[in-house]
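Engineer: Dropping a prediction and its sequence here:
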Amino acid sequence: MSDGAPAIAVRGLTKRFGARTVVDSVDLEVQPGRICGFLGPNGSGKTTTLRMICGLLIPDAGEGEVLGLDLKTQRHKIKQQIGYMTQKFGLFGDLTIRENLEFIARVYRLDRKRERVDAALARLGLESRADQLADKLSGGWKQRLALAAAVLHEPRILLLDEPTAGVDPKARREFWDQIHTLAREEGMTVLVSTHYMDEAERCHEIAYIAYGVMLARGTTGEVIAGSGLHALLGEGPDADRYASAIEAQPGVAMAAPFGTSLHVCGLDPAALRAAVAPWADRIVFSETEPSLEDVFIHLMRHAPDHSVLESA
């Protein structure tokens, strides 16, 4: 990979399973040391895209380079330089934390095995539990072990497939601190799929895919600005109870309660103001910024679900 070249650069990436197109001409570029959040509803092709990038699946169409290596012809070399953390915990429950990491070290034929395992245990705070069986760990500790295993061979790219699903907020925060440390101190490039908006906002940039089609790409600010949405915050007694009635008005894309307040979005600011006018005597509406969640829901509502169409 030459200096200044993207760590990941794919163009027209396509994957079909039978008559169904799961990933449809996806373009994606991620620079070295960047954390890219991969968003989209379930069944949108996020996992399939990750598996094509790391060489586990062969694209039906498209081309690209990962770390300067050809995606189709140099898959074996790509696999050696990628760490992949799957949705489901995939290590051995009847082995201890240390034994799992020692096994991974042998699989990769690493030198200095004990030194590397000790370093991984220390880096992820696993030393005190090194002799505990993996099956006995909580979700957060299993997550730490899985991350330790994924980066033990010092990969240059880390792919994370919904890594924090079912993990408590404290463990999620600690996990993301570790990810940023890996990107900042070791220059690791990270592509992570997630449904959590707060996690997406911690990424350097995001990519939104819906039913195989890339719909948005850029920093959080760029994606929000590019959506064309405008938002109003409604505050007043029982404001949240009017969400359904306001959402039914022309010019309103969505209206959602947030606690006792109301978040109203639309594409035309004048039409949005006109839509909420009948409630202005009891709710005070002020302009606010659309959230990433607003954009996510808006894109999802307007994206055709090809899997439904094709199975019909």
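Structural biologist: Cool, the structure landed.

Engineer: switch to C-alpha atoms for all contacts and neighbour counts from now on
Structural biologist: OK.

Engineer: Pretty sure Gly12 sits against Glu63.
Structural biologist: Yes - Gly12 sits in contact with Glu63 when judged by C-alpha atoms under 8 Å, with a separation of 6.6 Å.

Engineer: Could you tell me which residues make contact with the residue nearest to the spatial centre of the chain?
Structural biologist: Centroid-nearest residue in the chain: Ser193, 2.3 Å away (criterion: C-alpha atoms, centre = their mean). Contacts for Ser193 were tallied using C-alpha atoms under 8 Å, 6 or more residues apart in numbering; they are 37-39, 46-47, 160-163.

Engineer: Closest one of those to Val23?
Structural biologist: Among these, Lys46 lies closest to Val23 (C-alpha to C-alpha), at 8.3 Å.

Engineer: related to what we said a few turns ago, measure the closest residue to the residue nearest to the centre of the chain other than its chain neighbours to Glu65 for me?
Structural biologist: Setting aside the residues directly before and after it, Ser193 is nearest to Phe38 in space (C-alpha to C-alpha, 6 or more residues apart in numbering), at 4.3 Å. Using C-alpha to C-alpha, to the nearest Å, Phe38 is found at 18 Å from Glu65.

Engineer: neighbour-wise, which of these two wins?
Structural biologist: Shown here are Phe38 and Glu65; by other C-alpha atoms under 10 Å, Phe38 has more neighbours (25 against 22).

Engineer: Enumerate every residue touching Gln143.
Structural biologist: Contacts for Gln143 (C-alpha under 8 Å, 6+ apart) come out as 89, 163-164.

Engineer: Same question for Glu162.
Structural biologist: 86-87, 192-195.

Engineer: Going by distance to Leu137, which of those residues wins?
Structural biologist: Closest to Leu137, out of all of the contacts of Glu162 and judged by C-alpha to C-alpha, is Gln87, at 16.4 Å.

Engineer: Need the three-state assignment for the closest one.
Structural biologist: coil (DSSP: H, G, I helix; E, B strand; the rest coil).

Engineer: okay, now the one to match up with it:
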Amino acid sequence: MTEAGAESNIAIEASGLTKFFGAKKVVDNLSMRVERGHIQGFLGPNGSGKTTTIRMLCGLLTPDAGEGRCLGYDIRTQQEEIKRRVGYMTQGFSLYRDLTIRENLLFVARIYGLEDPEGATRAALERLGLTSRADQLAGELSGGWKQRLSLGACVLPSPSLLLLDEPTAGVDPKARRDFWDEIHQLATQGLTVLVSTHYMDEAERCHEIAYIAEGRLLATGTSEEIIAEAGLSTWVVTGEGLDALEARLKITPGVDMVARFGAALHVGGRDAAAMEAVVRRYADPAHRWSRDAATLEDVFIDLMTRKRVEQ
């Protein structure tokens, strides 16, 4: 099946997407572009508009303003064409809990009208390592296995684009690693993936990242580009009395970001000279200051701090 505009290297292109729910603007003038074969990370706090954006891109919601194309199809006028070519994995487990793994996959294969639904189901079970569990009820699976089954159902009809909405929330670290290994394998085969996540280690495994808050795009690019563009001079502070120090630093001129990470504080500022002055001001025997490279999480905390100040 050839998509409209299949010669283009762009899988998703959106400009000025805006969506209201009542009087609340959930997505605010959002523009983004995703290249074919890339894994695009979609980050942001709860309620930032990620799910709404994903649903507009795949034809489940119509934007109130803006335009876009998904796999070459217009997201306003060609929604059915998009739906046939996109695999969408929702936050919650959306398959039938009272059917077995095999029955769920077979149902999906028949719904999509695959030529050999039985064969496609067997192949999916083998590829996902689910053959030995094929007759187990889906509702009895652990979070990690439910996740694997959901992914299998999404890719069964061979979509060109995979939209994953918080797919690894609530699963153990090993299941998350296995899931991401599978995503990268699919991407090497040409599948484009847009995945929303809260995990910084997952974001860093994406080719590019888009970060939104309250419906607005705050940063986009590779993780290296986003960190470099932020220009944070970052220090790590350890020692006693960090709670009191944190409170003072948050109101200190020159400090743009303060965050607690375990037994340490990450402190950053966009003016390196001002941060040097802060370090000299608060240097004492009780606290050890050491310079460190800014992390993606440091940058996102800074972005959120700046947004709150602007409001």
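Structural biologist: All right, it came through fine. Fair warning: this is a prediction, and the values are worked out from it, not measured in the lab.

Engineer: that older thread, which position in structure 2 pairs with the residue nearest to the centre of structure 1?
Structural biologist: Aligned counterpart of Ser193 of structure 1 in structure 2: Ser196 (TM-score structural alignment).

Engineer: Three-state assignment for its match, please.
Structural biologist: Assignment for Ser196 of structure 2 (three-state DSSP): strand.

Engineer: So it versus Thr51 of structure 2, what's the distance?
Structural biologist: 8 Å.

Engineer: Return every residue with contacts to both of the two.
Structural biologist: Contacts common to Ser196 of structure 2 and Thr51, judged by C-alpha under 8 Å, 6+ apart, are Asp165.

Engineer: Where does Ser31 of structure 2 fall, secondary structure wise?
Structural biologist: Taking DSSP states H and E as the criterion, Ser31 of structure 2 maps to strand 24-35.

Engineer: who does the helix or strand following that strand touch, helix- and strand-wise?
Structural biologist: Using DSSP H and E, the next helix or strand after strand 24-35 of structure 2 towards the C-terminus is strand 39-43. In terms of contacts (3 or more C-alpha pairs under 8 Å, 6 or more residues apart in numbering; DSSP states H and E), strand 39-43 of structure 2 is packed against strand 192-197, helix 200-203, strand 208-213.

Engineer: May I see the buried residues of the shortest one?
Structural biologist: Under the neighbour-count criterion of 16 or more other C-alpha atoms under 10 Å, helix 200-203 of structure 2 has 202-203 buried.

Engineer: Mean deviation, it versus structure 1?
Structural biologist: Comparison of helix 200-203 of structure 2 with structure 1 after fitting gives an average deviation of 0.7 Å (mean C-alpha distance after the TM-score superposition for structure 1).

Engineer: Could you report the distance from the aligned partner of Ala225 of structure 1 in structure 2 to His207 of structure 2?
Structural biologist: Taking TM-score structural alignment, Ala225 of structure 1 has Ala228 as its aligned residue in structure 2. To His207 of structure 2, Ala228 of structure 2 is 16 Å away according to C-alpha to C-alpha.

Engineer: Also Lys50 of structure 2?
Structural biologist: Taken as C-alpha to C-alpha, the span from Lys50 of structure 2 to His207 of structure 2 is 18 Å.

Engineer: Settle it for me: which of the two has more neighbours?
Structural biologist: Neighbours were counted for Lys50 of structure 2 and for His207 using other C-alpha under 10 Å; Lys50 has more, 27 against 17.

Engineer: what's the spacing between that one and Gln147 of structure 2?
Structural biologist: Counting by C-alpha to C-alpha - Lys50 of structure 2 and Gln147 of structure 2 are separated by 19 Å.

Engineer: Show me what Leu39 of structure 1 lines up with in structure 2.
Structural biologist: That one, Leu39 of structure 1, aligns with Leu43 by TM-score structural alignment.

Engineer: Let me see the ranges of the strands in the stretch 151-300 of structure 2.
Structural biologist: Using DSSP state E, counting those that start in this stretch, the strands assigned to the stretch 151-300 of structure 2 run over residues 161-165, 192-197, 208-213, 216-221, 233-239, 257-261, 264-269, 287-292.

Engineer: closest one to Glu182 of structure 2 among those strands?
Structural biologist: Smallest distance to Glu182 of structure 2 across the strands of the stretch 151-300 of structure 2 (C-alpha to C-alpha): 11.6 Å, for strand 192-197.

Engineer: average distance between that closest one and structure 1?
Structural biologist: With mean C-alpha distance after the TM-score superposition for structure 1, strand 192-197 of structure 2 averages 0.5 Å from its match.
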